[in-house]
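Peer 1: After the sequence you'll find the predicted model.
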Amino acid sequence: MLPSWTENQELRSMSEKPRLIYFNGRGRMESVRWLLAAARVEFEEIFLDTREQYVKLIKDGSLMFQQVPLVEIDGMKMVQTRAILSYIAGKYNLYGKDLKERAFIDMYVEGITDLMHMILMFPFSPPEAKEKNLALITERATHRYFPVFEKALKQHGQDFLVGNQVSWADIQLMEVILAVEEKTPAVLLAFPQLQAFKTRMSNMPAIKKFLQPGSPRKPPPDDHYVSTVLKVLAEE
């Protein structure tokens, strides 16, 4: 029996490229871009520039909690960054081989996300708070978060954080290392394991391609990005 029209639509949506709907900047979508790039998955992007675009997504029922990012993948409209990332990680074999490995990946990812949240909010800091917030990011990276991963890599004795293959945790760690280095270039001086990890990850073909100019990787947020986000999300 031939597939019905509805089934055909579903089959077609399953084979289409994921579509990322967000601002033209890093924000919470950048980790999704990293993960898809590491999995060698091509994707399309739609950038939000106006309040009207955002309101239309809400009225259309596309945003479950009236929040972006939004990723259309496999016939679903996915929201909530953690849910999006865990789905992609599971789909593309970046989520460990068993529940125990997944638990460690989850713990590492949660820690990385805490540090990344500070970095994501930094561009929205008032000018008088930027110096203090930058110092806090550097302090937390060097005293709370990076020591954990330095120790984990040394004790594990493998190239990657969990098991013996690259996972979601490795990819997010690479993302946050580069994000902190943009603000504090010498941040890895006391972390030889992380220095070696960064070199290994940078040389992986998919990551190396993502780090090249012209890739979907977004530049550090500037004033235009900040103003666009505030304009689109501003409550009327």
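Peer 2: Everything's here; your move. Residues are numbered from 1 along each chain as shown.
Peer 1: rest of the way, CA atoms for contacts and neighbours
Peer 2: Noted.
Peer 1: For the most centrally placed residue in the chain, which non-adjacent residue is spatially closest?
Peer 2: With distances taken as Cα atoms, centre = their mean, the residue of the chain nearest its centroid is residue 31 (0.8 Å). The shortest distance from residue 31 to any non-neighbouring residue, by Cα to Cα, 6 or more residues apart in numbering, is to residue 172 (6.7 Å).
Peer 1: pretty sure that neighbour contacts residue 111?
Peer 2: No - in this structure residue 172 lies outside contact range of residue 111 using Cα atoms under 8 Å: 10.2 Å.
Peer 1: sorry, back to before: helix or strand for the residue nearest to the centre of the chain, which one?
Peer 2: helix 30-38 (DSSP states H and E).
Peer 1: hold the first one in mind and look at this next one:
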Amino acid sequence: MQEKYTNMSKPKLHYFNGRGRMESIRWLLAAAGIEFEEEYLETREQYEKLLKDGVLLFEQVPMVEIDGMKLVQTNAILNYIASKYNLHGKDIRERALIDMYAEGVRDLMILVMRRPFLPAAERESNLVMINNKAKNRYFPAFEKVLSKQSGYLVGNQLSIADLQLLEVILMIEENAPLILSDFPELQKFKAKISSIPRIHKFLQPGSPRKPPPDDHYVQTAKEVLRF
């Protein structure tokens, strides 16, 4: 029964046709130059079939088939891909710093991801809160880190932390295009990471990168997961 979910040639991503928790995984695979397939969850029946087949260990998505495994839990998936493709530092010290920075980014990213699921009346005040936290807590911290580095958050090569920081910057800029105006190091960082060929390609129209979440994405997720 489970064989149909296994694809040894390309990773296969099981999630909604939207950003959510899968988007950072798409970014990471793109940065590694790895092509992948996607199977979008569009109905409750699809989700229940995955549950019945036993491929969602904790009854949650995202789920990624890779190297003969069916991995769930976003951080586990990200760390496996980052380690496999040399995007997780060169030693244990660098990995600790990368994990610390990445977790900080994800705290901010989760706030952004939750916003479309709030009642419409709360979204504007929530956006103000997100932008305030970005400007007063998270971006100053990363500005300080980058001021002591040579363009990357850790060491002298691209890591998962760099990718996630760029991802959340671009997410926030969609509603606050001038938010980096007081952060020159982050401006340089954004330009540097965005110009890396594989990242530049991922940022172009027609790539697997997903657009900002719309009402259809939100409604589909609510109907499939019943929350």
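Peer 2: Structure received. Since we're looking at a predicted model, the values are computed, not measured.
Peer 1: TM-score of the superposed pair?
Peer 2: The TM-score (TM-score structural alignment, normalised by the length of the second structure) is 0.96; 223 aligned residues with a Cα RMSD of 1.2 Å.
Peer 1: aligned partner of the residue nearest to residue 31 of the first structure in the second structure?
Peer 2: Matched by TM-score structural alignment, residue 172 of the first structure corresponds to residue 164 in the second structure.
Peer 1: Could you do residue 24 of the first structure as well?
Peer 2: Under TM-score structural alignment, residue 24 of the first structure pairs with residue 17 in the second structure.
Peer 1: got a list of what the nearest residue to its match once chain neighbours are set aside touches?
Peer 2: Leaving aside its sequence neighbours, residue 17 of the second structure sits nearest to residue 40 (Cα to Cα, 6+ apart; 5.5 Å). Remark: with contacts taken as Cα atoms under 8 Å, 6 or more residues apart in numbering, residue 40 of the second structure is in contact with 14, 15, 16, 17.
Peer 1: Trace stretch 82-97 of the first structure over to the second structure and give me the residue numbers.
Peer 2: With TM-score structural alignment as the criterion, stretch 82-97 of the first structure aligns to 75-90.
Peer 1: before we move on, back to that, name the helices or strands packed onto the helix holding residue 31 of the first structure?
Peer 2: helix 81-91, helix 168-183, helix 205-210 (3 or more Cα pairs under 8 Å, 6 or more residues apart in numbering; DSSP states H and E).
Peer 1: Could you single out the most deeply buried of those?
Peer 2: Ranked by mean neighbour count, these are led by helix 168-183 with a mean of 19 (mean count of other Cα atoms under 10 Å).
Peer 1: Pull the distance from that helix to the chain's centre.
Peer 2: Per Cα atoms, centre = their mean, to the nearest Å, the displacement of helix 168-183 of the first structure from the mean C-alpha position of its chain is 9 Å.
Peer 1: mean shift between that helix and the second structure?
Peer 2: Compared with the second structure after the fit, helix 168-183 of the first structure shows a mean deviation of 0.5 Å (mean Cα distance after the TM-score superposition for the first structure).
Peer 1: packing partners for that helix?
Peer 2: Secondary elements touching helix 168-183 of the first structure (3+ Cα pairs under 8 Å, 6+ apart): helix 30-38, helix 99-121, helix 127-140, helix 192-202.
Peer 1: Average separation of the first one from the aligned part of the second structure, please.
Peer 2: In other words, helix 30-38 of the first structure. Looks like 0.3 Å for helix 30-38 of the first structure (mean Cα distance after the TM-score superposition for the first structure).
Peer 1: Over to the third one?
Peer 2: Comparison of helix 127-140 of the first structure with the second structure after fitting gives an average deviation of 0.6 Å (mean Cα distance after the TM-score superposition for the first structure).
Peer 1: which other helices and strands contact the helix or strand just after that helix?
Peer 2: Next helix or strand after helix 127-140 of the first structure toward the C-terminus (DSSP H and E): helix 146-156. When contacts are defined as 3+ Cα pairs under 8 Å, 6+ apart, helix 146-156 of the first structure sits against helix 192-202.
Peer 1: The helix it packs on vs the second structure, average distance?
Peer 2: In the superposition against the second structure, helix 192-202 of the first structure averages 0.6 Å from its aligned positions (mean Cα distance after the TM-score superposition for the first structure).
Peer 1: Counting neighbours, which bits of that helix end up buried?
Peer 2: Within helix 192-202 of the first structure, the residues that count as buried by 16 or more other Cα atoms under 10 Å are 193, 194, 197, 198, 201, 202.
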